[in-house]
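1. Sharing a sequence plus its predicted fold:
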Amino acid sequence: MSTFASSDLDDLLERTRSFVRDVVLPIEDAAEGDVEAAGGDRLRVELQQEARARGLLSPHGPEDLGGLGLGMVDRVPVFEAAGWSLFGPMALNIAAPDEGNMHLLDRAATGAQREEFLRPLVGGQVRSAFAMTEPAPGAGSDPSALRTEARRVPGGWRISGRKIFITGADGAGFFIVMARTSGQPGDSSGATMFLTPADVDGIRIVRHVRTLDRSMLGGHCEVVLDDVFVPDDGVLGEVDQGFANAQVRLGPARMTHVMRWLGAALRGHDVALRYVTERQAFGGPLAESGLVHQLVADNEIDIAATRALLLDACRELDSGGRASASTSIAKTFGAEAIGRIVDRSVQMCGGLGVSEDLPLSRLSREVRPFRIYDGASEVHRWSIARRALRKVERG
């Protein structure tokens, strides 16, 4: 948990806002939110060097490895501020999947693994990827369908399988790979996490899967693992405990996704508020219209509700709880509310809202996949309902 005093957090927040709005946002606007067009990994290195110089890099990273050590609750305003620009999370080294991988490695890595993998990740020297999702009928919303196999060999393991939608894979320095070490697809146990450098024999990026979003560095890739050797010291956590270790990552990562995308939605809302205040129509500013009042009010309600659910889940995580229910609720509501906020903002701005003259069209493009990423809303609803029904069944 963060040891930041309130005044220190306020200072960090203000410096984050200034960096994102003055330095990062103009670059995003010039490239219309396309990170590869803006310079890709070269841009990341440049922005992270500036963030480091300003004392802003990896605010969530462990302090002993160069991060600022923010707890979950204290991350909320800082990550929101970074999310004001689509490139802000990348600039501060808090983008997915690296941010979630840092949290996982901080909890599960051995001392040697922390030095080899976590330290350079926190410092921005490398990027990473988390390889769990597979083409059908493999693991996706149902992780137990995992088909990638790891078999024991002298000195380690050999991993074979195919992964898809692996964010950041192109250019990653290392992978965290989920593979089955026992049981059969459909079993709720028997998975293990492995750490491997990306440049070992047998790892091959087949293609970039083109998606709506354009701001995620390294794309969403299909990756083949062909008899990849991982030594015994590359096991992350315990053998056959991969699904349990994944929960260490998933809850916090879902909440930081909400933080970042809420920042993007706040920007969209701000753009719309300024537009309706200045735009004259039907004898006065649009802001005097009752119909616009409803859109503005509904946005304010969704912002407040998302933040409240987010903070509730983050408090539970900071206290050491698993927060399975609260993070599912916050992720589901937040992903849908963020989409509504941006969509209403587009509507308030009319033709300009769907044009490239304003950032709203690209914000709409970027936030839509969040209802699928890190668990589709329907899967979370199933999980939320199942927990509620089990409470009744247990009396």
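-> Alright, I've got the coordinates.

2. from here on, contacts and neighbour counts on C-alpha atoms
-> OK.

3. so residue 205 sits right up against residue 167, yeah?
-> No: Residue 205 sits out of contact with residue 167 when judged by Cα atoms under 8 Å, with a separation of 11.6 Å.

4. Overlap of the contact sets of these two?
-> Residues touching both residue 205 and residue 167 by Cα atoms under 8 Å, 6 or more residues apart in numbering: residue 221.

5. Among these two, which residue is more densely surrounded?
-> residue 167 (23 against 17; other Cα atoms under 10 Å).

6. Can you report how many residues lie near the residue lying closest to that one once chain neighbours are set aside?
-> Once flanking residues are discounted, residue 167 sits nearest to residue 220: 4.3 Å by Cα to Cα, 6 or more residues apart in numbering. Counted by other Cα under 10 Å, the residues lying close to residue 220 total 21.

7. how near is residue 220 to residue 25?
-> The gap separating residue 220 from residue 25 is 23 Å, by Cα to Cα, to the nearest Å.

8. which SSE is residue 261 in?
-> Element membership for residue 261, per DSSP states H and E: helix 242-278.

9. From the contact counts, what lies against that helix?
-> Contact partners of helix 242-278 among helices and strands, from 3 or more Cα pairs under 8 Å, 6 or more residues apart in numbering; DSSP states H and E: helix 72-83, helix 98-108, strand 191-197, strand 284-285, helix 290-318, helix 324-348, helix 360-367.

10. then this one, side by side with the first:
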Amino acid sequence: MYESEKEYNVGYDRFKLKDNPFRPALPLSPEDIIWLGTDRLKTQIEKRIMLAMRTSSSRVILNWGDYGNGKTYTAAYYSRTRRLKELSDKLSVSPAKSIKVCLPRTSKNIVQAFWRALLGQIRFDDIISGFKQLKKIFKDDFDKIVAANSDDNLIGQLFITVANESESQKTDDIKNYFYSDKTETMLKQSDVPPGISDDEQVVNLISTIFNCLTYKKKIYSAILLWIDEFENIDTVRKSDADRFAAFLKQLTDKSPNNLNIFLNFTPKKFLALEDLSVYLGEALLNRAKLKIRFDAPSADEAADYLRALLNHPSYRTEEKPENKFCPFSEELVTYILQHIGRLSIRKINEVFSIILEMALIEETKEITIDFVETIKEEIISWED
């Protein structure tokens, strides 16, 4: 649990706010992460998520749209807040496990880097806890279930071992094996195979985890794997891009149930949506039958977003103003939105944050059109 920072921020109370709601980065506390997109987009995403919770087929979903319209934030929102728990309660199913990983583009070993980043998000102890829960549920059938859901006998045996309460030392050895924190000699002494040496082993390891922990939807109803900044696939060497695409295809082949991969993709000048087949291959791209478009908000949607954010309990003081855009007037909101060019959630946050902070710096009593005109040079995206 993180301690809220709201009580330490002073000055915003003059605007009937606890803090600046237009944050440039994600809050540290999960309690402070709130939905920052349109209701239309949220509905579309949650329909996909609830479909994953209710059904067993694995899917590749392509999230695409211009920079600044919430793809990264969406992945964080569904990975770090209680929203998935609320959705699973609504459907009376086990919760889904959501994991956000950025495309590794600077590593010399793109697959190993992805695995270590993934492991950092799942947490080894949660994996072990999940396998132990599975053993309690299925008891005598547990070994057969793990074997049937693993494409590698050694890896299957590792997970059977870690589910054994009496094997605490062996579990520590396997943890070191996962993280590659022991030498080959030490691993052999512990009767643990000498490291995850190739891409197929990584696939077998990840698919065993996903297949077993979603078996009969007992531990998790679905795995939601968000791969962020996927457009950077064009910045890695062609051999690495091909290798990663082959890895993802193998992962979907060996995890036929309950795995939902969300690829966050921002089109570039020289990389359009239709160009993805060059990097993913036709076989994998053909599996991306579901697409979610992160469109730029309309002026009305932007106004609705501002109204909701400014009045969220995390930011609005107990003194509720009649003006729902306070400390901005509705006229001022319209004026600002008309002068900042093509809208995006990120740009809206940046512009209104600057205006709010400049109002504090200048100690202005009221934020008006005249005041914004005096500071417009501070706003990079301002258009006269």
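-> Thanks, I have the structure now. It should be emphasised that the depicted structure is a prediction, and the values quoted were computed from it without experimental measurement.

11. Mind checking the TM-score on these two?
-> The TM-score (TM-score structural alignment, normalised by the length of the second structure) is 0.28; 178 aligned residues with a Cα RMSD of 6.8 Å.

12. circling back to that earlier point, pull out the buried positions in the helix holding residue 261 of the first structure.
-> Neighbour counts over helix 242-278 of the first structure (16 or more other Cα atoms under 10 Å) mark 242-243, 245-246, 248-269, 271-273, 275-276 as buried.

13. all strands of the stretch 201-350 of the second structure, in order?
-> Here the stretch 201-350 of the second structure has its strands, by DSSP state E, counting those that start in this stretch, at 223-228, 259-265, 290-293.

14. so residue 174 of the first structure touches residue 194, yeah?
-> No: the criterion here is Cα under 8 Å, and residue 174 of the first structure misses it with residue 194 at 10.3 Å.

15. out of the two, which sits in the more crowded spot?
-> Using other Cα under 10 Å as the criterion, residue 174 of the first structure and residue 194 rank with residue 194 on top: 26 against 20.

16. any idea how far residue 178 of the first structure is from that one?
-> Where residue 178 of the first structure is concerned, residue 194 of the first structure sits at a distance of 6 Å (Cα to Cα).

17. Using the three-state scheme, assign residue 390 of the first structure.
-> helix (DSSP: H, G, I helix; E, B strand; the rest coil).

18. What distance do you get for it to residue 383 of the first structure?
-> 11 Å.

19. And those two? Which one has more around it.
-> Using other Cα under 10 Å, the more surrounded residue of residue 390 of the first structure and residue 383 is residue 383, with 15 against 10.

20. contacting residues around that one?
-> Residue 383 of the first structure makes contacts with residue 328, as judged by Cα under 8 Å, 6+ apart.

21. can you do 6 Å?
-> Applying Cα atoms under 6 Å, 6 or more residues apart in numbering to residue 383 of the first structure gives no contacts.

22. any idea how far it lies from residue 333 of the first structure?
-> Taken as Cα to Cα, the span from residue 383 of the first structure to residue 333 of the first structure is 14 Å.

23. go on, residue 195 of the first structure?
-> Relative to residue 333 of the first structure, residue 195 of the first structure is positioned 33 Å away (Cα to Cα).

24. swap in residue 295 of the first structure?
-> 18 Å.

25. Between those two, tell me which one has more neighbours.
-> A count of neighbours by other Cα under 10 Å puts residue 333 above the other of residue 295 of the first structure and residue 333, at 22 against 19.
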